[in-house]
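> Sequence plus predicted model, see below.
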Amino acid sequence: MGNPDLAQATVVLRRPPSVVMRLARMGSAHPMRLSFLRVLLRRMQSGAWTFDRPVWDVDNKGVGRAVYRAVGPDRTYCLVAFSHDLPDDMRSDRVIATAWDATFALFDGDPTVEDLDRLEQNVPYQEAGRISGRELSLSRANRSVRLFSHVVDRLAKGQQPDAEEMAGVGYLMRTTAVYGSGKFGAADRREIAGREELAAPFQAEMLSVWLTRQFTVDIVEHLAAAKGGAAAVRLDVGLKRGLGVGNSTGLGMAPFLVRHPILLNNWMMTREEALARVRSLTTATEAQVAALKEAAQAAIVNAADWRSEHPIQVSKLADLRGDLERIAAKLDDFPSSDTYPWNALWIWGEETLSEEGQEALLALVLEPHGDLVDGLSDCMSADESAGFTIDGSMTIGGLRSVLRDRYDWALKIDYSVPEEQARFWYVSEEKLEPRLGDRATDDGASLEQPLCTGRLAWELEQSLNGWSDGDLVAAFLLRHPEHRFMVRRAQIADRFPYAEVQDNLISDRMLPIDLMRCKLAFFGATHFDPRSDKWVRISLFQGAPYPLDLSEGVVR
């Protein structure tokens, strides 16, 4: 994985899956150097990508279309944006919405006028329209109405918006969906996975959101100029830099990590490898210490600006703020005289900090070590066909061993207790999106999706009773084909140790937002703000440079 010479120097072991793959810890994840938007920004800068806006055909009401172009060494991508005059009573973040303030498609290459006309007939309708293999993503966004109007009004009068209001929201618009990988006619992942700039996970989607961020500022400045004329001013550079793109995400995202076990393994193992490499270092240079302290201070500022009213997140934020102060105080004496100073710092964190603080510390200690960990981003994709074929020649004894080793957490649960199977996952017939039902009160349990891997492992073990260790899995599955799904997952988990979430995903204690936060942290999301246990708002690219002025800042 990554540079073999560096890997051989790793003397500290990765944290085991029994620690890493628990929901409470996954739900405390923080963005880091290996997060996908950071990977994208580094590649854009190192590859000397250029950006422009060749089309801006938007009227004084903010209605029209625009094109944002990203030109790389080998290929060009364009975000085609459509801006709409949406009545307030039609604005909704729910997946069942049918109209939005803006809609987008990421186009592969330079679109012609005919392409733009075709997209204008389809993109504003999202799921009700259709796009082609020339498009890599389909998305939509709504205004943060209060802040958006405030910024337009202030800029139109020649004034800057209130900094406190800007910090309180953190974005002018929020996406409510960013579809890729073949949905609604877009190019399938396999069509673009071989491109160097898109090989890492979700690079097309991250590029789409980053270009959308530029649009959100351009449209607010355009409307301010239309309203205020010569008196209008542009947004202050510092205030502008503090804006991201919001995102409103519901249950549709939660099952992704369960449905992609090899991909999940590669994400988690890569992150754990990066941590192990840093902990294995025997020195801490002056530059590394300075970078660590700078990252810690930035995290303190970020945590102070991070707001939520959800009681779970309020508690987590209190833990985080206290832990970051403890980390900052600890760094006054860093590095220690230990042979492995980074490992000593990490062990102190495990003994002292909450899970929230420990995962924040992970992000901090990776920050000064780009040369050591950035190359690992090449290990985060997955060939998911590799685990599809079941090995029927495995013995029952071998399968039992896998269940004991990889699913011991599941075999300890008593699934006859109602609390341990209180919920069930299903797919909404209306929107074809994942949903979570209450087994005691909701209809539809007969349509349950196989996301309860713990219970499936427990049921598989029960069915193995009476079979000899020397019997073959092929013979067992001929008798019990209902266990094919779980046998396949067990064989995947045998080869990919971080493939399974090691918690009961149908218990009454399970919080879907833990799954969401883990995935969103890998995206690079900040300011995680749950609105319930089933949906959340976050911000992307906050603090990053903008495409049209990338040369102004250094992307780390």
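Here it is on my side, so go on. Residues are numbered from 1 along each chain as shown.

> drop to CA atoms for contacts and neighbour counts, all remaining ones
Noted.

> Give the burial count for Asp338, as a bare number.
12 (other Cα atoms under 10 Å).

> I figured Ala99 was touching Arg91, is that so?
Yes - Ala99 is within contact range of Arg91, at 7.1 Å (criterion: Cα atoms under 8 Å).

> Name the residue in the two with the higher neighbour count.
Ala99 (21 against 17).

> and that one, what helix or strand is that in?
Assigned by DSSP states H and E, Ala99 falls within no helix or strand.

> okay, now the one to match up with it:
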Amino acid sequence: MLDDRHDVPANALRPAARVMRLRRMGASFPTRLSFLRTLLRRLSREGAQVSRPVWQMDAAGFGHAVYSVGLGGHTYSLVAVSTDLPPDQRTDRVIATAWDTAYVLYDGVPTEAEVARIVATAPRQEAARFTDRDLVLSRANKSVRLFSHVVEALKAGRQPDADLVRDTGYLMRTTAVYGNGKFGIADRSRIADRLGLDGPFMAEMLTVWLIRGFTHDLVEHVGGATLDIGLKRHLGIGNSTGLGMAPFLVSHPMLLNAWITARETALARVRAVEFLTSAQIEDLYRLTMRAAQHLAEWNVVDCIGQSRIDRMRQEWPQVAALMTPEVMAGAFPADRLMRVAETFSADTQECLAALLIEPFGELVDDLVDDMATDRRARLDPSMLGTDLAALIDQEWAWAICDYEAPAACHQFWYVSQSKAEPRLGLRHSEPGGELESPLDIARQVCRLAADIRADEKVADLLARCPEHRTAVRRVQALATAPYAEIRDNLIGEDCLPIDMLRCKLSFFGAAKFDPKSDRWTRITLCQGAPLADELDHADDWWLPTFAP
């Protein structure tokens, strides 16, 4: 079959009923369509240069700096502020009020007066006032052990311990990267049509990449020496992400559909390639070895997470064994590999899918243009009840169950007043169920199904039962946006929010997920990414490995 918009040969996309299950979403890996990869390709194509017009840091590394870069015909500047934070005030929680460093991505090159304003306000974060020239607001804390070790090593005239650098992977970790009008900064509409920032989370990704460069400069400044280039490339930006991110995929169904559709279309195009070139075959062999090394370096304390990694380590040599010269030189090798791999775990399958997409930039990179969307789910009031019921039978059968059963309504989502972020409560043992957030999409659709009358239009149904408005809209939308819904019960006993987090973070470009429970994880962004002076070869860092 042909892809309708681009007239590019493509296999059928994998069915949403399979792709959108939580377990498979929680096996997601970054791909060349991930947002960081897209951003750095753009910077590379434009020959972007990063300058540092301001560096006012004392010997201990406290002060401020400004970094400027051109992108899409505009200039953006990161204003970085480093402060002396007492150890007892250092916390990664979103409710913290002080951090080691604070940042603003500024629209343009700030004047001295604007720099002074940001230096005074950025460390206060949510408590400060900002302008529509401030595009992104962020903060980060040091990985104290590694940062101090690197400084001490450089001061002593040696490089830091490679194993410690490998195992930690970052000098600082962000605790928030805010965009889109939060706390008075610029709305996305200000930059949504600008080349380079028109894709999802591009301003935030630019901020993270520039912060990463600042952390390198800061540790070298305090240490008084230059960090080894291999170690520097391996040092990305850490992040601790919890339940606050999980509801995003539920509240932005059309955006989720756009992201998954792009990835699945990329895979479908690659599976439709009849014969590989020798260069593509060599790339796939090289990337298969890289993935094996990545898995060998990836260790976590979480039992579930480590068991999945262990199984991938067992299965990956079998994947490599499938890539015989006969298969790779034969017809439709990618499709053949994906079909055989269906016997492996979801994690191994998704890693293989990401790998197969990697060497085909010319074939798939245009898909990133469709990953930002202003599409909204529209309600059709003229639809008959029979047609609405048919949609539920076709796409929502998994949602129909007895939600009075304890296992089916085991959890409830709410927003903590004290911690100002989403939380999960246990319905049958904890108070607060009356404060539940409406993330129970499956239960809402089940209740809708029970109230449908075959000969009644949706308009009349909603006049009679207005509480079903959201469910009707989502049911109707799924008919044309098949990847818009997580096809699992998000209040059920088996729901692991970590799977939702990993899916979203993989689109950011995160790797080496380090879950600390089923509700929050640490990640590393920009690990292995090109440095500011390496953008001429910006696109070969899928699944970073340690190469000092």
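Noted; the coordinates are in hand. None of the values given here were measured: they were computed from a predicted structure.

> How close are the two chains, by TM-score?
The TM-score (TM-score structural alignment, normalised by the length of the second structure) is 0.96; 540 aligned residues with a Cα RMSD of 1.6 Å.

> Just give me the match in the first structure for Asp187 of the second structure.
Alignment note: Asp187 of the second structure maps to Asp188 in the first structure; criterion TM-score structural alignment.

> Tell me who's in contact with the closest residue in space to that match that isn't next to it in sequence.
Distances taken as Cα to Cα, 6 or more residues apart in numbering place Gly182 nearest to Asp188 of the first structure, at 4.1 Å, with adjacent residues excluded. Gly182 of the first structure makes contact with 133, 136, 188-189, according to Cα atoms under 8 Å, 6 or more residues apart in numbering.

> now the helices for the stretch 151-300 of the first structure?
Counting by DSSP state H, counting those that start in this stretch, residue ranges of the helices within the stretch 151-300 of the first structure are 163-169, 189-192, 203-228, 237-241, 256-259, 261-279, 286-305.

> where's the match of Asp187 of the second structure relative to Glu359 of the first structure, distance?
Computed as Cα to Cα, to the nearest Å, the Asp188 of the first structure to Glu359 of the first structure distance reads 34 Å.

> neighbour-wise, which of these two wins?
The residue with more neighbours, out of Asp188 of the first structure and Glu359, is Glu359; 22 against 16, by other Cα under 10 Å.

> so what's that one up against?
25, 28-30.

> same thing but 10 Å
25-32, 320, 349-350, 353 (Cα atoms under 10 Å, 6 or more residues apart in numbering).

> List buried residues within these.
25-32, 320, 349, 353 (16 or more other Cα atoms under 10 Å).

> one step back: give me the common contacts of Ala99 and Arg91 of the first structure.
141-142.

> Helices of the stretch 451-556 of the first structure, residue ranges please.
Using DSSP H, counting those that start in this stretch, helices in the stretch 451-556 of the first structure cover 453-463, 473-479, 484-495, 512-523.

> Just the buried ones from the contacts of Gly182 of the first structure?
By neighbour count, with 16+ other Cα under 10 Å, the contacts of Gly182 of the first structure hold 136, 188-189 as buried.

> Output these as a markdown table; include the columns distance to Trp342 of the first structure.
Below are those laid out as a markdown table (distance: Cα to Cα, whole Å):
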| residue | distance to Trp342 of the first structure |
| --- | --- |
| Leu136 | 41 |
| Asp188 | 42 |
| Arg189 | 38 |
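
> Tell me the one among these nearest to Ser337 of the first structure.
Within those, proximity to Ser337 of the first structure (Cα to Cα) peaks at Arg189, which comes in at 48.6 Å.

> State the distance from the closest one to Leu172 of the first structure.
Distance, Arg189 of the first structure to Leu172 of the first structure, by Cα to Cα: 30 Å.

> for Asn265 of the first structure, same thing?
Asn265 of the first structure is 35 Å from Leu172 of the first structure, where distance means Cα to Cα.

> same check, this time on Leu79 of the first structure
On the measure of Cα to Cα, Leu79 of the first structure and Leu172 of the first structure end up 18 Å apart.

> Compare these two (neighbour count), which wins?
The neighbour comparison of Leu79 of the first structure against Leu172 (other Cα under 10 Å) goes to Leu79, with 30 against 25.

> all strands of the stretch 401-550 of the first structure, in order?
Assigned by DSSP state E, counting those that start in this stretch, the stretch 401-550 of the first structure shows strands spanning 423-427, 434-438, 526-530, 536-540.

> Select, out of those, the one closest to Ala177 of the first structure.
strand 536-540 (12.0 Å).

> quick one, the closest one and helix 512-523 angle?
Angle, strand 536-540 of the first structure to helix 512-523, by axes from the mean of the first three to the mean of the last three Cα atoms, to 10 degrees: 10 degrees.

> For strand 536-540 of the first structure, grab the matching residue range in the second structure.
Strand 536-540 of the first structure covers residues 521-525 of the second structure once aligned (TM-score structural alignment).

> ok, now stretch 504-519 of the first structure?
Using TM-score structural alignment, stretch 504-519 of the first structure pairs with 489-504 in the second structure.
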